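Asker: quick one: sequence and predicted model below, then my questions.
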Amino acid sequence: MSAGSSGYRGSGSGDDVTASEEPPRFLDVLRELKADGCNLLVVGDAPRRLFTEASAGLLGGTDEQRYRLLAVTDASAQSVVERLPDPDETPGEFGETTEIVNHASPPRSVVESDDPPETPPLGDLSERRVVDPQLAGLQAELAESMATFNRHAGGLRPAQLRVGVDSLGALFEHYDAGVVRRCLQVVTGYVTDYDAMGHYVLTEPYDSERVQRIADDFDAVVEIRAVDSGRDGHHAEERWRVASRDLVTDWFPL
């Protein structure tokens, strides 16, 4: 995913950008979003594995020390392992820079599994389980974790904290839409306060009713799709929509 190192190759020419307009260069917009803190809605009619891949990119690589906070509602243990970097290659203590908030229903571990994945184990990674009738507990756990990371870092740098929620679909299935949106308003507010990058997975097409209802609550919407690797030379693509900049990019490799 290009929030770390974009593969964008142009200025974008989406359907709502006319030839007479000069939209901001995508990389410039991305730098602004990272500097100010941003919240991204990740959507698309795509296989679940591509959302894991997109999430891994947005959580950042091992080129510098980052703090990662991942809230899971219906993600598998395998997908959690796949989106996090190898603990042995991560700057800083992995257990002090990475945390999982588990809001799965029914409750289940995503760190300890009866059928361990073939990928590297998560070691001493912290998993905080939340059973929450109105999502206040999830809000509180995420806010507390962000504050703890900020103290540990002595003040977080822009985009040093990466936050992910996978997925919103499970929350909408179990809670009233208004409750979910209020929770997101609180969480996205904290993300912005810490100049962090947050992403929120919703495995539905961009033009679905639910995506359209909440898209304006985010700084950008990232669409993903699968493509023919034999024809296109890559297996998946992404497209960014940044309404505040009147920017819609072309599709480019995920």
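Answerer: Noted; the coordinates are in hand. Here the structure is a predicted model, which means the values were calculated and not measured.
Asker: drop to CA atoms for contacts and neighbour counts, all remaining ones
Answerer: Fine.
Asker: what segments of the chain are helices?
Answerer: Listed in chain order, the helices of the chain (DSSP state H) span 2-5, 26-36, 48-59, 77-83, 94-97, 136-153, 168-174, 177-193, 209-214, 229-232.
Asker: mind checking the ones you listed for the one nearest to residue 242?
Answerer: Checking those against residue 242 by C-alpha to C-alpha gives helix 26-36 as the closest, at 8.5 Å.
Asker: a markdown table for the helices of the chain, including mean neighbour count and distance to residue 20?
Answerer: Written out in a markdown table, the entries for these read as follows (neighbours: other C-alpha atoms under 10 Å; distance: least, C-alpha to C-alpha, whole Å):
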| stretch | mean neighbour count | distance to residue 20 |
| --- | --- | --- |
| helix 2-5 | 16 | 27 |
| helix 26-36 | 17 | 17 |
| helix 48-59 | 20 | 32 |
| helix 77-83 | 19 | 40 |
| helix 94-97 | 18 | 46 |
| helix 136-153 | 17 | 43 |
| helix 168-174 | 16 | 37 |
| helix 177-193 | 17 | 33 |
| helix 209-214 | 13 | 27 |
| helix 229-232 | 9 | 29 |
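Asker: in addition, the following structure is provided for comparison:
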Amino acid sequence: MTSEQHTIHEIFQPKHCQHFSSTEGTTDTLGIRLSEAMGTVLDTDPRTLDPLYNVINPEALNELFTLNSSHQSSTEIIFSWYDHAIRIQQPGKIHITNEPLVPELDADLPLATEFVGAPFGSTDAISYEYAPTDDLGTEVVLAVANASGIDTQEVTERLADRINTDALNELFQPLADGTPRTDGYVSFGFEGYFVTVSGDGVITIRSELAQLKEQGGNILVVGDVPSDVFNAERAYLMNDPDSIRHDLVALLDRTPTAFQRQATPVRPGPSNIEIFDYQTAVRSTAAPTSSPQEKVQITPISGTLTDLQNTLIQSVAMQDDLIRDNRSTDIQVYVDSLQPVIEATSIDIGSFLTPICRAIRGVEGLGYYTLPHDRGSLAVHEIESTFDAVIELRVSERGPKQRWILPQTGYTTEWFAIIERR
């Protein structure tokens, strides 16, 4: 991999990057603060630097972040100046690296550090070209409307609350003499999508769910609903006969027999299943067993919740080589109930979850954790921010339904039915 092919995630690592945050109460514009930061990086007087205007419109840069939006945290601008890659994030966070070029835009979008009968759609990004003379706000509206199916008028109204479209339009406009500004990107979350606008005339859209599927993450499943609704949701999430998977199941509230009996049957696929049976004093112990036909291995964990935590982390870590050798293998972890962890006095729920979630993200796997509480409950409120997405379940007159809460793009889907995939 050459320096021009690094991903944004690799470039903006601590060993490559210097970070600058705005001073509380400062009245300096973002352009001034950026010039001062670059002066520090280059060890020179910022007044001697070539104008920032030559690479990006500093007035538009400042205005892009002036909106009072609760979802500005996913907005960022990336561009090159003095052979350094610069990333600006709300609220006023500046990151500068010594990498010479901004990476080219491809399927792995340079974004912040994630239905059609399936919880995740295609992981492919959708790209649209625009001309320097086009109204960029209008082009973004058309692109999002086309991808999401939302009426353009609705998209226009919502986008105006999300980002300053006039500033977006001016940010990479050519200089007065016609010199183009092409070395930059703006990305932001909108209506469940990450929208990336490049200075060289491309708008790229990718759903937050698709990014979550590809990059891995952890999802909390909640609802004050019967257990059979959670069973149906598990089948919906984990039943994918087209993928090769290694599933790790942690049982804290059910025995393996009860779990397999109560769960909605999943279609057989080329997958392996490991079940870790956390056994409390009132539950009987059993020797590890396996079922060659179903490729299921059951291992009892008779110690503490910390023992279960360590076992899960070690098992997830062991899949790292498997993923490296076979990119088509998906790692999924399913925790049947977090209720015993909440009730435990031996370990804090956050201390239990954080290392497990980190391990799953490390192998680009997906973790699902169920909690039989209403989303508005204190128990859910205390842990919701740990997860990359939340699925809320409810029972309606037409059967069980779900909706997805996607925090990075500040988007909540409509309620839709839990339907077994075919």
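Answerer: That came in fine, so what should we check first? Here the structure is a predicted model, which means the values were calculated and not measured.
Asker: circling back to that earlier point, and residue 243 of structure 1, which of the helices of structure 1 is closest to it?
Answerer: Judged by C-alpha to C-alpha, the one of those that comes nearest to residue 243 of structure 1 is helix 26-36, at 11.2 Å.
Asker: which other residues reach the closest one?
Answerer: For helix 26-36 of structure 1, the surrounding residues in contact (C-alpha atoms under 8 Å, 6 or more residues apart in numbering) are 3, 6, 8, 10-12, 158-159, 192, 195-197, 219, 245, 247, 249.
Asker: one more pass at 6 Å, please.
Answerer: By C-alpha atoms under 6 Å, 6 or more residues apart in numbering, the surrounding residues in contact with helix 26-36 of structure 1 are 158-159, 195.
Asker: now do stretch 309-323 of structure 2
Answerer: Looking at stretch 309-323 of structure 2 with C-alpha under 6 Å, 6+ apart, the contacting residues turn out to be 356, 363.
Asker: mean per-residue distance, that stretch versus structure 1.
Answerer: Between stretch 309-323 of structure 2 and the aligned residues of structure 1, the post-superposition mean distance stands at 2.4 Å (mean C-alpha distance after the TM-score superposition for structure 1).
Asker: and the residue lying closest to residue 155 of structure 2 once chain neighbours are set aside, how far is that from residue 384 of structure 2?
Answerer: Nearest-residue entry for residue 155 of structure 2: residue 141, 6.0 Å, with adjacent residues in sequence omitted and distances by C-alpha to C-alpha, 6 or more residues apart in numbering. Here the distance between residue 141 of structure 2 and residue 384 of structure 2 works out to 31 Å (C-alpha to C-alpha, to the nearest Å).
Asker: more crowded one of these two?
Answerer: In terms of neighbours (other C-alpha atoms under 10 Å), residue 141 is the more surrounded of residue 141 of structure 2 and residue 384; the figures are 22 against 18.
Asker: trace residue 20 of structure 1 over to structure 2, please.
Answerer: Using TM-score structural alignment as the criterion, the counterpart of residue 20 of structure 1 in structure 2 is residue 158.
Asker: follow-up on the earlier one: did I read that right, the residue nearest to residue 155 of structure 2 in a helix?
Answerer: Yes. When DSSP: H, G, I helix; E, B strand; the rest coil is applied, residue 141 of structure 2 is found to be in a helix.
Asker: right, so of the helices of structure 1, which gets closest to residue 42 of structure 1?
Answerer: Shortest separation from residue 42 of structure 1 across these is recorded for helix 48-59, at 7.8 Å, computed as C-alpha to C-alpha.
Asker: for that closest one, the distance to its chain's centre please.
Answerer: In terms of C-alpha atoms, centre = their mean, to the nearest Å, the centre of helix 48-59 of structure 1 is found 8 Å from the chain centre.
Asker: contacting residues around the equivalent of residue 249 of structure 1 over in structure 2?
Answerer: Structural alignment (TM-score structural alignment) places residue 249 of structure 1 against residue 413 in structure 2. With contact taken as C-alpha under 6 Å, 6+ apart, residue 413 of structure 2 is in contact with 403-404.
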